[in-house]
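J.: 3D model of this:
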Amino acid sequence: MQSFSLQEVKVTGGAFKNAQDVDLRYILSLNPDKLLAPYLIDAGLPLKAERYGNWESSGLDGHIGGHYLSALAMMYASTGNTELQKRLNYMVGQLAQCQAKNGNGYVGGIPQGKVFWERIHKGDIDGSSFGLNNTWVPLYNIHKLFAGLRDAYEYADNQQAKQVLIGLGDWFIELIRPLSDAQIQQILRTEHGGMNEAFADLYLLTKDKKYLETAQKISHRLILNPLLEKQDKLTGLHANTQIPKVIGFEKIAMLTGNADWSEAARFFWQNVSQTRTVAFGGNSVREHFNPTNDFSSMLKSNQGPETCNSFNMLRLSKALFLDKNDLSYLDFYERTLYNHILSSQHPQKGGFVYFTPIRPNHYRVYSQPETSMWCCVGSGLENHTKYGELIYSHTANDLFVNLFIPSTLDWKEKNIQLIQTTEFPYKNQSELVLKLAKSQNFSINIRYPKWAENVEILVNGKPHPTNAKPSDYVAIQKKWKSGDKVSVRFTTSTHLEYLPDNSNWAAFVHGPIVLAAKTSTADLVGLFADDSRMGHETKGKLYPIDKAYTLIGNPDTYTSKVKPTANLKFSLDSLTLQPFYEIHDARYQMYFQTFTQADFEAQKIKQRQQEAGALAMEAKTVDKVNCGEQQPEVDHLYKGEKSDSGYDDDGHFWRNTRSYISYQLQNKDLAGKSLEIHFSGNLKTDDVGILINDQPAKIITVKDKFIIIKADDKETVNVKISSENGKPTPRFHQIRIVKE
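T.: Sure thing, here's the model as predicted:
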């Protein structure tokens, strides 16, 4: 199975075309010179504009520039817009100048990059999940440039990008040449994107085996080995750190014929998509994989599935589909495309979503071009450029229709053109019309989706037998002539889909479309993000979960309450259900708790008590950081040496140290009166030093695994915890500034 190039497929209407157009405006609103500034700073070249703020000037400098190359290249391929090509060529040219100035093949925007990489080259390595020598995910950062240069060449035929990419690859090989395999694996503990895939791509471009050997060498064995043994070791891991590695495993497997690595990638996909994914296609809570048997943390959190995860799960699904020709990958791809990717961009004003909470009556935050430089802005720029990548696919002679999206296909190699006209999902039909220079004999294969209750195929108005089953293709083999028309009809229904943990929470799904209800437009604090470090998180209050709409009765009565009122709109008592991707600028409810009448009152009382305690704690909290949890630590400027982190079986993240760890918290308006440090293990106060703003902490008490410290009289609170004897400290779980 092969995909078509983006140049051969054009999206022509509907929600996806609108999303593409909105993304195009966002792309053109960004300033290439600002995105290039970190690279020019590192190379010692004069700036043409000051760099952007936010994540682009607080440690992840340059990462959006790499994503921007990819977005420019793919959007140019999809639309033919010449301004995109002009910008792409300009940026690649500027990067080439930076590379020439550096003189060793390196080009990057990482702060103090030359000093950092020299330490790595010498084997001076101290890393954790996101900090390598106290630098924020440097390999993840530079991977965006590797991918952007690859895309500039692959999608836009920029030859200079290929040369810059090869130079960068050769520099990296020289960088790690003195390091042992153990040292390389130590580096790979820190998030590094899909660096193994990047070198597999270099091999594809050059056929030089040194790149393929490097791709294998920089594949993270701590993740790969359990997958080879079909062991699930994912709970507690930072989710998006792992998915790009697995994309690399699959690509290397394809290039080497290593069936074991490909099976490892398939096992990972199966695990994540079937046991860790919610109805709209997303996974993770606060960026980490939650236990497969307990989604309660995701239901409670304002930090639901991260868009970057779905961006990468779609890339993995596409790779596995093309490798294995299994339509279950397309079923997942379609569900995630409509419900997470499409919903992750504001359809009128533009702006990308980082977290999509499933907490009832909560909402999402949208980025802004001048203020927001998050990872999900980078992947967001790319998400809406490539909707044409899997609408169709082909083998040597035959055509496959995979998705029902209004579009045109120009299969240049075969002189076959196809026009697909559809209003799906609002109408359950699609029309396919062929334009041929001369009659040809080939097969058109129409996907029979998993969600379709039946499929009817008409060829030039006459019924065609459909013996296929769901998640299969209906093959139509004939000699086709220009003007031939294939009509596809199917029926859909609404059903409840429960969370994978078998709890009593479920979402309404109609065909492949997840339905949700707008519940309120109140308290949408920070709806369009400012430039604050944590601007991607909602700031509005959490509404009590026990106040959310609940389904009460028997399982066979839940869906009978749903009454159609218009195309893909349904009434549910006082609520209106509609496609989740249509809901913006509002709080919403996607998941509904289900009860029998007998269980309802008892369970609600228990839940109300739990909610009251949790919300009371949040109300008295001024700021907090969860130790060992990636994004909260980054948000609070974590630094440390000789530190380990992990995830306990009881569901707590932790971090300890044989040297020191530090965080910066904010005590806004000096509202906090004390700090609470939660730990586990044995604590001897003489063995642990605690400084608050460089002064010894005034410990009030140590009780029930909490250290209570008097708050400082400054709004910025720097907390430093050190080992006084060089031995590991207890495990620290959370630091919280509280009002009482």
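J.: all contacts plus neighbour counts: C-alpha atoms, from now on.
T.: OK.
J.: what number of residues lie near F321?
T.: 19 (other CA atoms under 10 Å).
J.: any idea how far Y581 is from the closest residue to D410 other than its chain neighbours?
T.: Distances taken as CA to CA, 6 or more residues apart in numbering put Q417 closest to D410, at 4.6 Å, once the chain neighbours are dropped. Distance of Q417 to Y581, given as CA to CA, to the nearest Å: 31 Å.
J.: more neighbours, these two?
T.: Y581 (22 against 18).
J.: Quick check: the more buried one is in a helix.
T.: Yes: per DSSP: H, G, I helix; E, B strand; the rest coil, Y581 lies within a helix segment.
J.: and the nearest residue to it once chain neighbours are set aside, how many neighbours?
T.: Spatial nearest neighbour of Y581, chain neighbours left out: S343 (4.1 Å); criterion: CA to CA, 6+ apart. For S343, the count of nearby residues is 23 (other CA under 10 Å).
J.: want to put them side by side, so please do this one too:
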Amino acid sequence: MKIKYLFVFLIWSASVTAQMQAFSLKEVRLEEGIFKNAQDVDLKYILALEPDKLLAPYLIDAGLPLKAERYGNWESSGLDGHIGGHYLSALAMMYASTGNVEVKKRLDYMVSELARCQTQNANGYVGGIPQGKVFWDRIHKGDIDGSGFGLNNTWVPFYNIHKLYAGLRDAYEYAHNEQAKEVLIKLGDWLIELLKPLSDAQVQQILRTEHGGINESFADIFIITKEPKYLDMAQRLSHRAILEPLINRQDKLTGLHANTQIPKVIGFEKIGLLSSKQDWSAAAQYFWQNVSQTRSVAFGGNSVREHFNPVNDFSKMLRSNQGPETCNSYNMLRLSKALFLDKNDVSYLDFYERTLYNHILSSQHPQKGGFVYFTPIRPNHYRVYSQPETSMWCCVGSGIENHAKYNELIYSYSANDIFVNLFIPSKLDWKAKGIQLIQHTAFPYENQTELILNLNQARSFALNIRYPEWAEQFQIFINGKKYSFEAKPKKYVSINKKWKPGDKIIVRFKTSPRLEKLPDGSDWVAFLNGPIVLAAKTSAKDMTGLFADGSRMGHETKGSLYPIDKAFPLINDTGNFISQLKPLGNLRFGLDSLLLQPFFEIHEARYQMYFPRFTQESYDAQQMKLKQKEKEFLAIEARTIDKVNCGEQQSEVDHNFKGEKSNAGYDDENFWRSTRGYFSYQLQNKNLVAKYLEIDFIDDFDVENIKILINGKPVEIIKKEKKLVVINNADTELIEVKVEVNNNKASPRFVQYRLMQE
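T.: Modelled structure (predicted):
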């Protein structure tokens, strides 16, 4: 077995040296521009976080004295320690990208404290999960009860610890911290031993709960150590319920929690490459194609209320204030990069570039800092920004990483050749080859880029320049002379010659505005110019919670939903809507009373990114229907004090879900939760104005089999309909609603709880 894996590893090592390779972060530096500004703002945010507060959950679990109290928010409500793992990654990437000494000092300190905790635990374990030793002991004994996000009533523990695995890997990979390598390997050995008594079926039962990319982590340890046991573990920790449909090219994604799946698939791709499992790599390609082409909107994001919506119906995304989640795009870019380097297919770069400019870049406030969780496409809505002392969401963790690594794929190489993938001002220093390449550009505000070669001597190599699919009249000039080529869009223009020090290459092109429909084909369209999504500021009013407080659901907007029927419409009987745009320069266009501009520029404002498209006749008819539908929807929302969408991961976490023998799923276009034991939520009765609770469910409701308790007391059902139960409400600020069933019988599938005022 060991010989086989070593042989596979040697083949893999040999093959990747001939494949496309990414330059290290320290070999590429950003120059002044929008991405360098984003990196600088991120650095300030990173330095505003306090390492001892992030380390506190680990010290608590190891029984060591605290140096500072832990952060609040998600870091003290069940996901304790997860930001610490992300922080390691962000520090490592930022140090590699900038050489900042303070960042390196913090990284080394974090790793040394984690090593101290690991030594104290004496078994290789280190973690910040609440009551971690008790939790892991139950798992070791085969005591497993879990579903989407709760495992033994602990909030995504494997997802949590995966952040630490990834952070330690990055500390070693990007910052060459040898102690991080030692802690990582010991932590890997601990988990192997912990899960050794469990059957494969029990491990798959664990993997029903969100677990991040824990399979990738063990593939990474295999790359570092070359020991087969880690690749075996990577495969054991791969979720077969997701992998097998993808191998068979079956789309089973609708209704699944989106960001739960993407990290798994990154692991499938890496394991497929390491073990020569071509079907695993093909599964990752199929997943990427499905999500990027049929489930992603114009700015590259995907999901509504964190879940994959049906590919033929984006109406819920249009209505929701919980649009695509930034973590999803963070992971889709990681998958795109992995597949690009593996397959050398420029299509992955097209998606990568669009998502980088329009989602990732836009997800951080460019002056004040702060990261965005949801980016709704609902017209006239807005986004919420995190703050260092109050906000510890998952999208803060991935956010501090996002803006530290913009230099990761601007260039790549193969053998002696260089590939220019993105038009971002930067400097490449390939010391091993004596090549320095400087890129000057103001793209996307200017449709050209200039490349200057500083060489230690004249040398022959191919300079490959990406010809994007959106670029028109693509031209290349070498030292002022036009270069003729036959390459087509979505390919590289390869210039193979003997280059001299000081050679200058100028790339020029044209971009034009265009419309793009939603993936379901409905008549809602976005404006793009080149890879840039254009949107309009519509208002700066009623943006409650714009900068998040420390509340459990501070990442969600609290301001009013403006009626969709009031969205700015495009009305033209000829269908030529582009002709209505008035170019104003600097990527700005007039559209009647609106100003379209790059979406990444829009902050602290309500906005409109998607526009309904009509003829005059269809507009009159559709507006009547839409107005009535919106009136009904907004009337219900206005009476709602709090609500839980059963079976939706973040909604349930936000309402402190607990349960036993409980399952969740997606059927009949609804998420649901059922139980043979119990489940409960906590709802907020703000200002004590709620009068009753509505419970919506799918199946018949058997009063004799089910007991409903509010704050521990049985309640009287005062109204019962086929799919609706209304219950007298307790007059308290915090309301715990608990459903219990008798005799181990299955409950109906509950869909939604709404706490209502009259």
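J.: Next, the TM-score between them, please.
T.: The pair, once superposed, lands on a TM-score of 1.00 when counted by TM-score structural alignment, normalised by the length of structure 1; 739 aligned residues with a CA RMSD of 0.6 Å.
J.: For S414 of structure 2, see how far away the counterpart of the residue nearest to D410 of structure 1 in structure 2 is.
T.: Superposed on structure 2 with TM-score structural alignment, Q417 of structure 1 falls opposite Q436. Distance of Q436 of structure 2 to S414 of structure 2, computed by CA to CA: 16 Å.
J.: Tell me which stretches of the stretch 151-300 of structure 1 form strands.
T.: With DSSP state E, counting those that start in this stretch, there are no strands along the stretch 151-300 of structure 1.
J.: could you pull out the helices for it?
T.: Applying DSSP state H, counting those that start in this stretch to the stretch 151-300 of structure 1 gives helices spanning 159-176, 181-187, 195-206, 209-217, 221-228, 239-256, 259-275, 296-300.
J.: Over in structure 2, find the residue span the first one aligns onto.
T.: Residues 178-195 of structure 2 are where helix 159-176 of structure 1 lands when matched by TM-score structural alignment.
J.: which residues touch that stretch?
T.: 111-112, 114-115, 118, 123-126, 136, 139-140, 165, 168-169, 171-172, 203, 218, 221, 230, 233 (CA atoms under 8 Å, 6 or more residues apart in numbering).
J.: Among those residues, name the buried ones.
T.: 111, 114-115, 118, 124-126, 136, 139-140, 165, 168-169, 171-172, 203, 218, 221, 230, 233 (16 or more other CA atoms under 10 Å).
J.: Counterpart of the residue nearest to Y581 of structure 1 over in structure 2?
T.: Matched by TM-score structural alignment, S343 of structure 1 corresponds to S362 in structure 2.
J.: Y638 of structure 1 now?
T.: Structural alignment (TM-score structural alignment) places Y638 of structure 1 against F657 in structure 2.
J.: Scan structure 1 for its longest strand.
T.: strand 653-666 (DSSP state E).
J.: ok, average deviation of it from structure 2?
T.: Strand 653-666 of structure 1, aligned to structure 2 and superposed, deviates on average by 0.3 Å (mean CA distance after the TM-score superposition for structure 1).
J.: could you pull out the helices for the stretch 301-450 of structure 1?
T.: Under DSSP H, counting those that start in this stretch, the stretch 301-450 of structure 1 gives helices at 307-324, 328-336, 375-383.
J.: Distance to F249 of structure 1 for these - can I get that in TSV?
T.: Shown next, in TSV, are the helices of the stretch 301-450 of structure 1 (distance: least, CA to CA, whole Å):
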stretch	distance to F249 of structure 1
helix 307-324	10
helix 328-336	17
helix 375-383	21
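J.: Out of those, flag the one nearest H63 of structure 1.
T.: helix 375-383 (7.7 Å; CA to CA).
J.: center of structure 1, which residue is that?
T.: Closest residue to the average C-alpha location of structure 1: C308 at 1.5 Å, with CA atoms, centre = their mean.
J.: Trace it over to structure 2, please.
T.: Taking TM-score structural alignment, the alignment pairs C308 of structure 1 with C327 from structure 2.
J.: burial measure for the nearest residue to its match once chain neighbours are set aside, as a count.
T.: With sequence-adjacent residues excluded and distances taken as CA to CA, 6+ apart, C327 of structure 2 is closest to C395, at 5.4 Å. Counted with other CA under 10 Å, residues neighbouring C395 of structure 2 total 24.
J.: ranges for the strands of the stretch 551-700 of structure 2?
T.: For the stretch 551-700 of structure 2, the strands defined by DSSP E, counting those that start in this stretch occupy 570-571, 582-585, 588-591, 594-598, 606-608, 610-614, 640-645, 658-667, 670-684, 692-697.
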